[in-house]
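Trainee: sequence unavailable; structure follows:
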């Protein structure tokens, strides 16, 4: 299901499992943060970078935006108030919960939280453009 909605492919596909999707409303997903993929992208494998968390949140939100649509994609156009609350540990699963706040004429924003177990790692607002 993931690859039929998102155009991303390994090593840039960060969503590993979809937990729930309500088209146009919200999505939740898991990512396994594979150290091998971070190494392939040229990043140290001893921690999870903030850009990974932001992109994982954006991809999870894209599931909610694009579910039920064909031939469309979203582009991350901005980040508001992304706050790293705790440093994630590598090779432990992450979970993102993302809700769409608004969309007008294909431009929208979504708010999300990323968790590792019961620990809240990050929260923020991601702007997107739907094409």
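Mentor: Ah, there it is. What you see is a predicted model, and the numbers here were worked out from it, not measured in a lab. Numbering: from 1, shown residues only.
Trainee: every contact and neighbour count from this point should use C-alpha atoms.
Mentor: Fine.
Trainee: just the buried residues of the lengthiest helix in the chain, please?
Mentor: Assignment by DSSP state H gives helix 50-66 as the longest helix of the chain. Of the residues in helix 50-66, 50, 53-66 count as buried by neighbour count, 16 or more other Cα atoms under 10 Å.
Trainee: take a look at this one as well, against the first:
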């Protein structure tokens, strides 16, 4: 099992990845987030995970895919081409995938998608992460 907290500094309540399933360092990563009714962001009238929190989960996965040093920090730098196609509700498992497109001078450009079951709920054409200390 991969220790997520040894690589990225996020902790509860802002750690949005529960498990890393597979990784090819510097190229791509797969992980998931289980949405539970006890999440701090689940509230009436919208009992679903906010879409931007799922985008944050993709960014965290992207930082994880590219950071191999404990002293590095990854920051979400920019987004482009984000499509919100569905929602994730308590009881859902969000499958996350981030693929590195470019990695130059600490700026990592990648694309990602989040799915629930077989339905894509978020597609991101560009998620840029700045890795400090790399």
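Mentor: Nice, I can see it. Fair warning: this is a prediction, and the values are worked out from it, not measured in the lab.
Trainee: TM-score of the superposition?
Mentor: Overlay of the two chains. TM-score (TM-score structural alignment, normalised by the length of the first structure): 0.90; 128 aligned residues with a Cα RMSD of 1.6 Å.
Trainee: if we can go back for a sec, distance from the chain centre to the longest helix of the first structure, please.
Mentor: 2 Å (Cα atoms, centre = their mean, to the nearest Å).
Trainee: next: stretch 111-123 of the first structure.
Mentor: 11 Å.
Trainee: first-to-last residue distance for it?
Mentor: Start and end residues of stretch 111-123 of the first structure are separated by 8 Å (Cα to Cα, to the nearest Å).
Trainee: ok, residues contacting that stretch?
Mentor: Stretch 111-123 of the first structure has contacts (Cα atoms under 8 Å, 6 or more residues apart in numbering) with 53, 57, 61, 81-88, 92-101, 124-126.
Trainee: mind redoing it with 10 Å?
Mentor: 26-31, 50, 53-54, 56-58, 60-61, 79-89, 92-102, 124-127 (Cα atoms under 10 Å, 6 or more residues apart in numbering).
Trainee: and the residues you listed, which are buried?
Mentor: Looking at these with 16+ other Cα under 10 Å, the buried ones turn out to be 26-31, 50, 53-54, 56-58, 60-61, 79, 82, 84, 88, 93-100, 124-127.
Trainee: quick one: whatever helix or strand comes next after the longest helix of the first structure to chain centroid distance?
Mentor: Per DSSP states H and E, the first helix or strand lying C-terminal to helix 50-66 of the first structure is strand 74-84. From the chain centre to the centre of strand 74-84 of the first structure is a distance of 10 Å (Cα atoms, centre = their mean).
Trainee: mean shift of strand 74-84 of the first structure relative to the second structure?
Mentor: Superposed on the second structure, strand 74-84 of the first structure shows a mean distance of 0.6 Å to its aligned residues (mean Cα distance after the TM-score superposition for the first structure).
Trainee: tell me the centre residue of the second structure?
Mentor: residue 58 (2.1 Å; Cα atoms, centre = their mean).
Trainee: wait, that residue sits on residue 100?
Mentor: No: taking contacts as Cα atoms under 10 Å, residue 58 of the second structure lies outside contact range of residue 100: 11.6 Å.
Trainee: could you find the closest non-adjacent residue to whichever residue in the second structure pairs up with residue 25 of the first structure?
Mentor: Aligned by TM-score structural alignment, residue 25 of the first structure pairs with residue 27 of the second structure. With sequence-adjacent residues excluded and distances taken as Cα to Cα, 6 or more residues apart in numbering, residue 27 of the second structure is closest to residue 100, at 5.1 Å.
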